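Undergrad: Need coordinates for the below:
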Amino acid sequence: MTQATQQLATHPMRRVRVEKLTLNIGAGKDAQLLNKGVKLLEAIAGVPPVKTVTSKRIPGWGLRPGLPIGCKITLRGAGAEGMIPRLLAAKDQMLGERNYDNRGNVSFGIPEYIDIEGAKYDPEIGIIGLQACITLTRAGYRVKRRRLRPASVGRRQVITKDEAMAFMQERFSVKVGEHASGKERR
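TA: Prediction:
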């Protein structure tokens, strides 16, 4: 590495950090599964979840606007930092390359909540899986969300897939493999 490249890598504006962690359970039309999902997310995170509702009408699936179809929780700051290692332990600290996108997001599913560290089996809930999405950010990302004069984030400031993988390896000791499940896809 040249001296200019090293300075750029250690610059405070280039430092990657966790913006938020979103936990999501999609239940579809099943109201009983939705209530179990709400109970599960509250037990795992200790925060009451928000129910997600449909915005479109899809007659083939029996969906209409305003129908609750899932629930989610968004954790930020210390809550997210404390929950991420527990979720990654359920995946054996292993994520596939497909779990990373080109904008600094890491998404993965957990098929059974009992794999999460500290979660106990509840017979009322049964076995339910959930999805987790970790959104990474760096200084300067606010320009695209501000109310006055929003602008796009510069190309050099956008978090790449490789930077996201390096951050997760360094910060959370995540190993990157081809397939996170360890099984061959057919």
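
Undergrad: from here on, contacts and neighbour counts on C-alpha atoms
TA: Fine.

Undergrad: Spatially nearest residue to Tyr100 (excluding sequence neighbours)?
TA: Closest residue to Tyr100 apart from its sequence neighbours, by CA to CA, 6 or more residues apart in numbering: Val106 at 4.7 Å.

Undergrad: Relative to Lys36, how far out is that neighbour?
TA: 26 Å (CA to CA, to the nearest Å).

Undergrad: Leu75 now?
TA: Leu75 is 20 Å from Lys36, where distance means CA to CA.

Undergrad: Point me to the helix or strand that includes Ala164.
TA: helix 161-172 (DSSP states H and E).

Undergrad: scratch that, Thr52 is what I was asking about
TA: Secondary structure (DSSP H and E) places Thr52 in strand 50-53.

Undergrad: can you pull the contacts of the residue positioned nearest the centre of the chain?
TA: By CA atoms, centre = their mean, the chain has its centre lying nearest to Cys133, at 1.0 Å. Each residue near Cys133 by CA atoms under 8 Å, 6 or more residues apart in numbering is listed here: Leu21, Thr22, Leu23, Asn105, Val106, Ser107, Phe108.

Undergrad: one more to line up against the first:
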Amino acid sequence: PVGCKVTLRGKKAEEILRVILEGVKELSEKQFNPGFLTFGIKEYIQIPSVPYKRELGILGFDVAVTLKRKGFRVKKRKIKRSKIGSSHRISKEETIKFFKDKFNVSVR
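TA: Below you'll find the predicted structure:
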């Protein structure tokens, strides 16, 4: 098996995420955490717009989505690093609400 990691940001990330979420019928509340979501696709043919390619065979992959508010850089920068206040952090409930509103995801 070969591993690969791809980072997408902005509009392109939203487009790809919409396509991938079409293949996922339902997400579990356990897959959501404060500020991020992770889930797996068992077979890439579960995504409606992706055709089966015989030379590839059947492959699955994992998806990890991280949400950040403006100002999160303060926590990671090298000079004058500072803590992020609890009101600025993204809660699990906010993460679920964001995905329900923006991507029409059903959560069980």
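
Undergrad: what secondary structure does the counterpart of the residue nearest to the centre of the first structure in the second structure sit in?
TA: The alignment partner of Cys133 of the first structure in the second structure, by TM-score structural alignment, is Ala64. What DSSP: H, G, I helix; E, B strand; the rest coil gives for Ala64 of the second structure is strand.

Undergrad: how far away is Ala64 of the second structure from Ser106 of the second structure?
TA: In terms of CA to CA, Ala64 of the second structure sits 17 Å off from Ser106 of the second structure.

Undergrad: With Val6 of the second structure instead?
TA: Distance from Val6 of the second structure to Ser106 of the second structure, by CA to CA: 26 Å.

Undergrad: neighbour count winner among those two?
TA: Ser106 (14 against 5; other CA atoms under 10 Å).

Undergrad: what about whatever residue of the second structure lines up with Arg86 of the first structure, distance to Glu26 of the second structure?
TA: In the second structure, the residue matched to Arg86 of the first structure (TM-score structural alignment) is Val19. Going from Val19 of the second structure to Glu26 of the second structure by CA to CA gives 14 Å.

Undergrad: And for Lys68 of the second structure?
TA: 23 Å.

Undergrad: and what of Thr66 of the second structure?
TA: 19 Å.

Undergrad: quick one, strands of the second structure?
TA: 32-33, 36-41, 61-66 (DSSP state E).

Undergrad: got the contact list for the shortest one?
TA: Under the contact criterion CA under 8 Å, 6+ apart, strand 32-33 of the second structure has outside partners Thr38, Ser91, Lys92, Thr95, Ile96.

Undergrad: 6 Å instead?
TA: Lys92 (CA atoms under 6 Å, 6 or more residues apart in numbering).
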